[in-house]
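1. I would like the atomic coordinates for the input below:
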Amino acid sequence: MLVSTSGLTPRLTHGLLASALLLSTAAFGQVLRPAGSGEVDTTATQTATFTQGTTVLEGADRRPQTSLDGAWHSIADPYFTGLYNFHHEMKKDGWFKNEHWAGIGDNRLLEYDFAKSPTLNVPGDWNTQRDSLFLYEGAVWYQRDFTWHNTTGKRTFLHVGAANYRSWFWVNGQKVCQHEGGFTTFDCDVTAALKDGSNFIVAAVNNQRLPEGVPTLETDWWNYGGLTRSLALVEVPEAFITGYDLHLDRATRTHIEGWVQVANAHAGEEVGVSLPELHATTMAKVDADGHAAISFTPKNLKLWSPGKPVLYKVDLTAGNDAIHEEMGFKTIETRGTQILVNGDPIYLRGISIHAEAPYRTGRANTQKDMDTLLGWARELGCNYVRLAHYPHDEKMTRTADRLGILVWSEIPTYWAIQFDNPIVLAKAKQQLNEEISRDRNKVSIGLWSIANETPATEARTKFLTALAEETRRLDKERLVTAALLVRDGDKSKHEKVVDDKLGQALDVIGMNEYVGWYEGKPETADLMQWTVAYQKPVIVSEFGGEGPAGVHGTADQRWTEEYVANLYTHNLKMLAAIPQVRGMSPWLLMDFRSPSRQMPGMQDYFNRKGLISEKGQKKLAFGVLQNAYRSGYGNAGSK
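-> Coordinates of the predicted model:
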């Protein structure tokens, strides 16, 4: 699906953009006009379309790309002087013009020069690249030169893997787009801005946390700023495939159905979908909206499942355009309290993962990062991972496809965002659309999560129910979940109750519990009685405890490896006795940076609940969970 403000929106968006792009800019004290106008309305109480000129070009990573990764010149700009004047009005001659000072004798008034400024590596967060930016929250400018040769009859998009949190892009001084959201992929049409030969691109990225942001002001992870994932130029024909959805029919598990969307196509033009290995090809004609329905039954199709990944080359063609995919096919559904993959009950032995880079820290964004993190998950015995608390790099879901690991993917509607603010709902829907558009054809995706640990208020439930409905509109083939908080019941019976009203809108109930860490001792788990109000599958989305690698003591001494291992032992026994539990993803695989975790010598700006340290040291609890998973933990519960 193409989510766009440039006239390319297909039928499947159903007018979402009209609401999703009404984003507040009150925190900046002004409202931006449409991209490129240079005008400003200083009425802070109004709202405006902050995200402008962006699309999600599905399958962009499967198209030929010209990489823009590498060293970019950079300037930290805490007062955003490069974009706003002293009355906080947008400049018409800001730093996006990329002027250069020739030295004494050049009498122009310039107060910046990218060519004389230091560099930052892209992709990468600025926090771990420069000591002075470690705790920095604000604007940073990026600039680089590149050479481009225009091709007649082609359109060119700037593909941005992620930029946290708000970002602006100019090519040769012309504004091409702006975007809000720190973890989702987007694309900007730069065809009109490019020149044949030498070009330059300027980006401004501001990671300031906003009360009306998604996520909002409080998070338990590091607010890594910058161009945190890869950038590239992607060239397509004038008529090109903007989106597609190919999935297995649940009723037959042999029939593939879906659609292909083509921009600038004429009604009656053909699109093709083929699986060369199975000698299976189907053709379909687009309608007046560029939409073609796909339906065919390849012979001898083998299904993808956790632990048994089967991927096929899939070729999609439309006129002069072609995308060469690698896809698998499965079904996932629920029946009562069971989760079924390809019709068979499954117990999800998992682990939660933050997008923290192993060894070097910072935002995970390389293939080596993905291979390391998911390699540890496989070593642990996982058939499933929860990617918290935001969409991870696309290389992560591609790698999960290849390794045969089921994925829970989440948008950062996290903790207490402004659930009574319709603008915030529009932002969450935008991020949900971008997440699903990018990953709807990744066979590893099994669950879309719409929230984590949110307060059980009426406004919250209405907000998240709307997100659940939006998720099903975009993808009916996956399950909808959220990580819920639990509440105390009868304390004399040590009762815990799972009855959040949001559960009515979910296919699978996720629940976070921290018996033995935030309440009681590890042995307290032996006394717990659990009441689950829903006859639906339950995934224990979090449990765990904190301790640095190498800190040892007795099993009753907090912060030691022995304490956390003991906590895992008691929690595993407790959770195995809850009838509805069909999986778990303890918190979590690897230690990660968090500014709120400041205990000297124990945390030092790290959440230490990882089973592995950021330096790759496995803790005792890793072995406890590994032994449980390898011995078939949860099998009885999946029957």
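
2. alpha carbons only for contacts and neighbour counts from here, please
-> Fine.

3. Buried residues, stretch 510-518. List them.
-> By neighbour count with 16 or more other C-alpha atoms under 10 Å, stretch 510-518 contains the buried residues 510-517.

4. mind giving me a markdown table with those and columns for secondary structure and distance to Arg487?
-> Output for the buried residues of stretch 510-518, formatted as a markdown table (DSSP: H, G, I helix; E, B strand; the rest coil; distance: C-alpha to C-alpha, whole Å):
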| residue | secondary structure | distance to Arg487 |
| --- | --- | --- |
| Gly510 | strand | 14 |
| Met511 | strand | 10 |
| Asn512 | strand | 10 |
| Glu513 | coil | 10 |
| Tyr514 | coil | 12 |
| Val515 | strand | 12 |
| Gly516 | coil | 15 |
| Trp517 | coil | 16 |
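
5. From these, pick the one nearest Ala416.
-> Asn512 (15.7 Å; C-alpha to C-alpha).

6. The closest one and Thr454: what is the separation?
-> 11 Å (C-alpha to C-alpha, to the nearest Å).

7. Overlap of the contact sets of these two?
-> 484-485 (C-alpha atoms under 8 Å, 6 or more residues apart in numbering).

8. what sits against the residue most central in space within the chain?
-> Among the residues of the chain, the one closest to the centroid is Pro391, at 1.0 Å (C-alpha atoms, centre = their mean). By C-alpha under 8 Å, 6+ apart, the contact list for Pro391 reads 183-184, 409-411, 435.

9. Please list only the buried members of those residues.
-> By 16+ other C-alpha under 10 Å, these give 183-184, 409-411, 435 as buried.

10. Quick check: chain neighbours aside, which residue is closest to Asp249?
-> His255 (5.4 Å; C-alpha to C-alpha, 6 or more residues apart in numbering).

11. Second input sequence below; structure requested for side-by-side comparison:
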Amino acid sequence: MLNTIPLNDRWTFTKENDPAYASVSIEQGLPVTLPHTWNDVDGQGGGEPYYRGACWYQRRLEISAEDMGKRFYLEIGAAGNMGKVYVNGHLVAESRCGYAMFRAPLHPYLKSGDNVIAVRVDNSYDNEVYPLMADFTFFGGLYREVKLLVMDDIHFDVMDNGRDGVYLTQRSTGDGVFELDVRGRVVNESSVTAPGSLQVQLRDREGAAVWEDKLDLTLSGESDFTIKGRISNPILWNGIEQPYLYTAVISIHVQGEVRDSRQIDIGFRTVELTSDRGVLLNGKPIKINGVCRHQDFGGVGNAITKEHMDLDMDLIREVGANSIRLAHYQHDDYFYSLCDRHGLLVWAEIPYISIPSTKDPESHNAFEQLERLIKQAYNHSSIYCWGVQNEITIAVETEHTYRTIQKLVKAARRLDPSRYVAQANINGVADDSVINTFTDLVGYNLYYGWYYGEIKDLGTRLDEFHRTRPDVPVLVSEYGVDTNPAYHSYTPQVQDYTEEYQLKFHHNALETFRERPFVLGGYVWNMFDFGSANRNEGGEKGKNLKGLVTIDRSLKKDAFYLCKAYWSSVPFVHLSGRRFVHRHKELNDIAIFSNMNRVRVYLNDVLLSEMDGGGPVYIVKDVSLLPGDNRIKAEGIEDQGTVLTDEMVLRFVSEADPSYIHVKEEKTKHVVNWFEQFDLTDAGQIELKDGCFSIYDTIEDLYGNDAAKAVFLKYFAHVTSNPFFEVTQGVMSIEKMSQLVFYGIPPELLPVINRELSAIKKES
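-> The predicted structure follows:
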């Protein structure tokens, strides 16, 4: 039988990258307990500069003489971003998938007595390992649990890049009948062939068997198996309303003895994506009220425990979400299990994000990560789609990019024909781009009113997409704005980082989705603030502040309660603006978020207003504040008599509180309007010349010619120290730079630059 032993304690860690540590003891290391990351502080904006490099973990493992005949495997939950495992100096396993579990067979290298287990973990930049570039911290470390698997010669396959060695597939055959397909592989590591059997039992929540079957096997080497059953009228896994799970028990029997077994939860459900009615869960339309989640947590980085994950799930359930996009990589298996248990539909994805590799044009690492994600998360009923790319066209959109995406889609469908394939596009991907025909579901990451355009443009863009692609199911895979809850304004503006602007932005998005049945819904970017080591924005270093909740999970921003009012069925009432305490205007609008039928609002115990309508937003206009403190109370009232209350204090002051205003760093006029030094009066048209350079060549190509490089630097020397620029030279062109807002390139400048480049011949 499989015996799983935690190996999270008694590790020694060092940042000193010495190859000798594969076998020689680390003498001056730091004792650590897993999960562990060396970027817990610098990866979220504190301490020293963000460290990326190779580090070592080491642990002793004592094996008794009588156990030497058993089979030992080391299971590493994840090593960010690359890991190598050594046993007594022998390299036994390697991972270049920084978010996936991997295993190492130890028994060929173990000896009786004391053994040295060493793991070299490296989060350095590697052009062949995804993600290459992204707006989040690439935490280094053994940041998930490590286990020792001890088993007999005969066991389920634990080395197929999957997790269980068993794969469950359910599908509806109509008339309330579901087919359950159980497949996998049994491995016999001994030289003796053994007659055995595979037994399957499906149990309901009370433990009663609803289906069972048996398959006789001759166990020699590797033995694949498949068993199919029919389940009539199962209780359906019906999302957050009824996340009912059965348990499948699959066991290997040899001579009346159980040699290995698995217990896997399985839910029976149908999911259909439509371009006019949205998502159909078990035949009924639902709107995706979703949030995105990164896995890091304030103060611990991504070295999170089950307790951290439980808290995240509690908050996601409280806000009323019915779906989660687990971005931008494979998450801890425990969190997928939480989603199964609580009924949240999951978009799971790989870190094929932002820019493709220039050293590996075939992107082999993306395919490896896709295989591990699908095989390891296959048995989670909550997952309804596999995401194969996120904004991969941010720097370049070419035929080669298209081919890679299509191959990833094909691979996903081969690995799992039972689920949909999705992608998340940057806004610059045209509605009629062929890329939108590759996947079953198209998501767009849309930030109208933050990075570009106006808030109202969100609805216009979605309408235009539906007119252009009426048969393509579409949703908004990201939307949000950076928000520091210390900042407030009566007149919220773009990039003022106030809670009030976040409310304005999200209110528009939620209404936009609700008014359009063809929009499947959206995923808030992000449920929680998260680490982004290179950021310095909104008064905080090292963090992306787009969360509904702060990175330490201690504060729910007002937008959290706005979403809750739209999504949750649990009665509540919330007064907005409680951190905007100092009010320098006498008349103030008071916003109340609630899903209750009726709301009463009091000022200093005097009834101001009573409103009906069931929310989600109630507003009392022009409330006159008295000098000093004013106590505001809201009561939410249900028809059956339930009354809930919320209170806050606002202070009427004579002058605006300067601490509520984000003071941005002054940029010189040269930086803001750097292009004014060039003559753009007679720009003309872009003309391409055969054999000559142009604005469509990559920066790397331009740098390969001294004259072309000089032209580039003439116009763009001021951006060359940007980390984004440094990692995108191999795929980014001047033309593509012009599509990115932060470069600030006026369209009329492009013909001017192109004219100079087209005078330079390429070497034949």
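
12. and the residue nearest to the centre of the first structure, what pairs with it in the second structure?
-> In the second structure, the residue matched to Pro391 of the first structure (TM-score structural alignment) is Gln330.

13. Pretty sure Lys543 of the second structure sits in a strand.
-> Yes - assessed with DSSP: H, G, I helix; E, B strand; the rest coil, Lys543 of the second structure lies in a strand.

14. From Ala134 of the second structure, how far off is it?
-> Distance of Lys543 of the second structure to Ala134 of the second structure, given as C-alpha to C-alpha: 13 Å.

15. So those two - more neighbours on which side?
-> Per other C-alpha atoms under 10 Å, whichever of Lys543 of the second structure and Ala134 has more neighbours is Lys543, with 28 against 18.

16. Quick check: the aligned residue for that one in the first structure?
-> Under TM-score structural alignment, Lys543 of the second structure pairs with Phe606 in the first structure.

17. Please name the residues that touch that match.
-> 591-595, 597-598.

18. Quick one: map the residue nearest to Asp249 of the first structure onto the second structure.
-> Aligning on TM-score structural alignment places His255 of the first structure opposite Glu179 in the second structure.

19. mind checking how far its match is from Asp558 of the second structure?
-> 45 Å.

20. Could you verify my assumption that the residue nearest to Asp249 of the first structure touches Pro298?
-> Yes - in terms of C-alpha atoms under 8 Å, His255 of the first structure counts as a neighbour of Pro298; the distance is 7.2 Å.

21. what's the first-to-last distance across stretch 66-76 of the second structure?
-> First residue to last in stretch 66-76 of the second structure (C-alpha to C-alpha) measures 25 Å.

22. Now check Thr128 of the first structure against the second structure: what is it aligned to?
-> So Thr128 of the first structure corresponds to Asp40, using TM-score structural alignment.

23. before we move on, the earlier item: settle it for me: which of Glu179 and Asp558 of the second structure has more neighbours?
-> More crowded of Glu179 of the second structure and Asp558, by other C-alpha under 10 Å: Asp558, with 23 against 17.

24. Over to the closest residue to Glu272 of the second structure other than its chain neighbours. Which of the three states is it?
-> Once flanking residues are discounted, Glu272 of the second structure sits nearest to Leu280: 4.9 Å by C-alpha to C-alpha, 6+ apart. Per three-state DSSP, the secondary structure class of Leu280 of the second structure is strand.

25. In the first structure, what sits opposite Leu280 of the second structure in the alignment?
-> Mapped onto the first structure by TM-score structural alignment, Leu280 of the second structure lines up with Leu340.

26. Contacts only, for its match.
-> By C-alpha under 8 Å, 6+ apart, the contact list for Leu340 of the first structure reads 331-334, 346.

27. With respect to Asp488 of the first structure, which of those is nearest?
-> Thr334 (27.6 Å).

28. Correct me if wrong: the closest one contacts Val538.
-> No - contact criterion C-alpha under 8 Å: Thr334 of the first structure and Val538 do not qualify, at 10.9 Å.

29. of those two, who's got more company?
-> The residue with more neighbours, out of Thr334 of the first structure and Val538, is Val538; 25 against 16, by other C-alpha under 10 Å.

30. What distance do you get for Asn365 of the first structure to Glu410 of the first structure?
-> Applying C-alpha to C-alpha to Asn365 of the first structure and Glu410 of the first structure gives a distance of 17 Å.

31. Equivalent analysis for Tyr142 of the first structure, please.
-> 29 Å.

32. Kindly report the same for Val508 of the first structure.
-> Separation of Val508 of the first structure from Glu410 of the first structure (C-alpha to C-alpha): 14 Å.

33. Overlap in contacts, those two.
-> Residues touching both Val508 of the first structure and Glu410 (C-alpha under 8 Å, 6+ apart): none.

34. elements contacting whichever helix or strand Val711 of the second structure is part of?
-> Per DSSP states H and E, Val711 of the second structure falls inside helix 706-716. Packing partners of helix 706-716 of the second structure (3 or more C-alpha pairs under 8 Å, 6 or more residues apart in numbering; DSSP states H and E): helix 699-703, helix 749-757.

35. buried stuff in the shortest one?
-> Read it as helix 699-703 of the second structure. Here helix 699-703 of the second structure shows 699, 701-703 as buried, counting by 16+ other C-alpha under 10 Å.

36. want to try JSON lines for these, with distance to Phe513 of the second structure as columns?
-> JSON lines is the format used below for the buried residues of helix 699-703 of the second structure (distance: C-alpha to C-alpha, whole Å):
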{"residue": "Ile699", "distance to Phe513 of the second structure": "39"}
{"residue": "Asp701", "distance to Phe513 of the second structure": "43"}
{"residue": "Leu702", "distance to Phe513 of the second structure": "44"}
{"residue": "Tyr703", "distance to Phe513 of the second structure": "45"}
